[in-house]
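A.B. asks: Sharing a model that was predicted from the sequence below.
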Amino acid sequence: MSNTPNTPPESGTQTSFGFRAVPETERQGLVNQVFSSVASRYDLMNDLMSGGLHRLWKSEFVAMIGASRGESPFKLLDVAGGTGDIAIRYAENSGPNATAVLADISPEMLAEGRSKVAARGLSSRIRLTQGNAEALPFPDRTFDAYTIAFGIRNVTHIDAALREAHRVLKIGGRFLCLEFSECQVPLLDRLYDFHSFEVIPRLGKLTTGDSESYRYLVESIRRFPNQEKFAAMIREAGFERVSVRNLTGGIAAIHSGWKL
């Protein structure tokens, strides 16, 4: 099998779903089907895709939010928050005046997140709501920080999602994105490709009976802009002081920007 993505048509009515070209109007529905299928096994999926490294990456990511343990309230919006990993880590490592809203477009993912939040006794500090990253149901300048982890590559119009992130942040608010990116270490990149295209779909089939969802998720990583291109998109959305921190040789990266 070739690991080179198909060239998407130039027509504005077409977009990519993994390596496939699909009508733009159908992409979100296809993505929703993937996450409906994997919701109950999403945490296992992240372990398979990252070899368990996502747990370390998320800890580093949450440490960058910088929520105060003092008296001042601090409000986080975690978009595409899925099963609650980021919001839960944030709440458990912040003061009692730090709260979070977890937004996700998938009701199945929200159900998993709601169960985990309740089990940790955090329902009073983490509110879950259904919402599309491209059209968030929140007023302008509401949040102190916006996070999105392993979710933005599944958005049909990434530029629209970035503009929404900028809109809902307060002046001085911070945008943080954790996402799989372009491996920049020779040899490691070849090992990573083999793991991605040969190992992950087979593991998905063996452990969950679903190889196609995992194949899409791997392909979506390759379609996502590399570190520099994504940083440029963040700047175009209006963010300043944009920076990139590579993790594990660039297999994942944390992008940061400020609304000033």
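C.D. replies: Noted; the coordinates are in hand. Residues are numbered from 1 along each chain as shown.
A.B. asks: contacts, neighbours, all on C-alpha from now
C.D. replies: Will do.
A.B. asks: From the contact counts, what lies against whichever strand or helix holds residue 171?
C.D. replies: Element membership for residue 171, per DSSP states H and E: strand 169-180. Strand 169-180 makes packing contacts with helix 54-63, strand 143-149, strand 252-258 when contacts are defined by 3 or more C-alpha pairs under 8 Å, 6 or more residues apart in numbering; DSSP states H and E.
A.B. asks: Structure two is appended below for comparative analysis:
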Amino acid sequence: MSDSVSQDCGLDEATRRADGRLIRAMFDAVAPRYDSMNDIMSFGVHRLWKRRLRRMAGPPRGRGLALDLAGGTGDIADLMADKDWAVAVCDPSTGMIDAGRKANAGPRLRWVAGAGEALPFADRTFDVVTLGFGLRNMTDRRGALTEVLRVLVPGGTLLCLEFSTPWRLIRPAYEGYSRRMIPRLGAAVAGQPDAYRYLVDSIGAFPDQKTLAGWLRDAGFATVRYRNLFMGIAAIHSGTRPA
């Protein structure tokens, strides 16, 4: 079942939990080759997007605490730590966390297994939350946004990097590449074609930029904005917890 499953679909809690287990198992399976596949599929561009996200976070403020939610192998967290943020990397996949510990073992990173829909942190803990390519894999996306708001300090910022709806001019070529090439690469490099078919389906099912901005506002975020990247193939949404 694809990540289009969410609370908005009217599914019961048991179904959402089962769907979440399937997604975690899939990421456990692809964890050893996850970063390599991202480099191949995006021709390395995803790293430029993540650096843009880090620049938007700016220097540490408040207590200098950041949460990298759905942080996977911690590549965003590592960029944040390089700028003196103390970062908790939270991901539901223990396979991704294990791979991340091996790749990014800096002393300013703390690794925590947990789901975005029920974050294992106290209210008003973090000055910034980064969320890179993870929201679409959550079974209750709106609930996850509410959780992010809860753990942010007043005035704290969410920065959400996610695939989005590209400009109409490039959409046919982009969708053709995604549906024909990505599963083949997943089979050849990671040995997991089904996982990368899921990836393509999840991108296609994810809401466009304006819809996601509306979700942030509905969750209670203020000063909600988004910036398109590479003609809308991805976008960074930002919002703050009202002071």
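C.D. replies: Yep, it's here. All values reported here derive from a predicted model rather than from experimental measurement.
A.B. asks: among the helices and strands packed on strand 169-180 of structure 1, which is nearest residue 30 of structure 1?
C.D. replies: strand 143-149 (19.7 Å; C-alpha to C-alpha).
A.B. asks: mean shift of that closest one relative to structure 2?
C.D. replies: By mean C-alpha distance after the TM-score superposition for structure 1, the fitted strand 143-149 of structure 1 averages 0.4 Å away from its aligned residues in structure 2.
A.B. asks: Which part of structure 2 matches that strand?
C.D. replies: Mapped onto structure 2 using TM-score structural alignment, strand 143-149 of structure 1 covers residues 126-132.
A.B. asks: List of residues touching the matching stretch?
C.D. replies: 50, 53, 57, 61-71, 76, 148, 151-153, 155-162 (C-alpha atoms under 8 Å, 6 or more residues apart in numbering).
A.B. asks: Whichever of the residues you listed end up buried, select them in PyMOL.
C.D. replies: Listed next is the PyMOL selection for buried residues among the contacts of stretch 126-132 of structure 2, using 16 or more other C-alpha atoms under 10 Å:
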select buried, resi 50+53+57+65+66+67+68+69+70+71+76+148+151+152+153+155+156+157+158+159+160+161+162
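A.B. asks: So the spatially most distant residue from the centre of structure 2, which state does it fall into?
C.D. replies: Residue farthest from the centre of structure 2, counting by C-alpha atoms, centre = their mean, is residue 169 at 26.0 Å. At residue 169 of structure 2 the chain is in coil, as set by DSSP: H, G, I helix; E, B strand; the rest coil.
A.B. asks: Relative to residue 45 of structure 2, how far out is it?
C.D. replies: 20 Å (C-alpha to C-alpha, to the nearest Å).
A.B. asks: And for residue 207 of structure 2?
C.D. replies: Counting by C-alpha to C-alpha, the gap from residue 207 of structure 2 to residue 45 of structure 2 is 22 Å.
A.B. asks: between the two, who's got more neighbours?
C.D. replies: Each of residue 207 of structure 2 and residue 45 has its neighbours counted (other C-alpha atoms under 10 Å); residue 207 has more, 17 against 13.
A.B. asks: Show me what that one lines up with in structure 1.
C.D. replies: By TM-score structural alignment, residue 207 of structure 2 lines up with residue 225.
A.B. asks: Contact partners for that match?
C.D. replies: Applying C-alpha under 8 Å, 6+ apart, the residues near residue 225 of structure 1 are residue 181.
A.B. asks: ok, back up a step: mean deviation, the strand holding residue 171 of structure 1 versus structure 2?
C.D. replies: Per aligned residue, strand 169-180 of structure 1 averages 0.4 Å (mean C-alpha distance after the TM-score superposition for structure 1).
A.B. asks: Structure 2: matching residues for that strand?
C.D. replies: Going by TM-score structural alignment: strand 169-180 of structure 1 matches residues 152-163.
A.B. asks: who does the helix or strand hosting residue 115 of structure 1 touch, helix- and strand-wise?
C.D. replies: Assigned by DSSP H and E, residue 115 of structure 1 falls within helix 107-119. Packed against helix 107-119 of structure 1 by the contact rule (3+ C-alpha pairs under 8 Å, 6+ apart) you find helix 24-38, strand 126-130.
A.B. asks: Most tightly packed of these?
C.D. replies: Of all these, strand 126-130 carries the top mean neighbour count, a mean of 20, counting by mean count of other C-alpha atoms under 10 Å.
A.B. asks: In structure 2, what range does it match?
C.D. replies: By TM-score structural alignment, strand 126-130 of structure 1 lines up with residues 109-113 in structure 2.
A.B. asks: distance of the residue farthest from the centre of structure 2 from residue 161 of structure 2?
C.D. replies: Separation of residue 169 of structure 2 from residue 161 of structure 2 (C-alpha to C-alpha) stands at 22 Å.
A.B. asks: With residue 220 of structure 2 instead?
C.D. replies: 19 Å.
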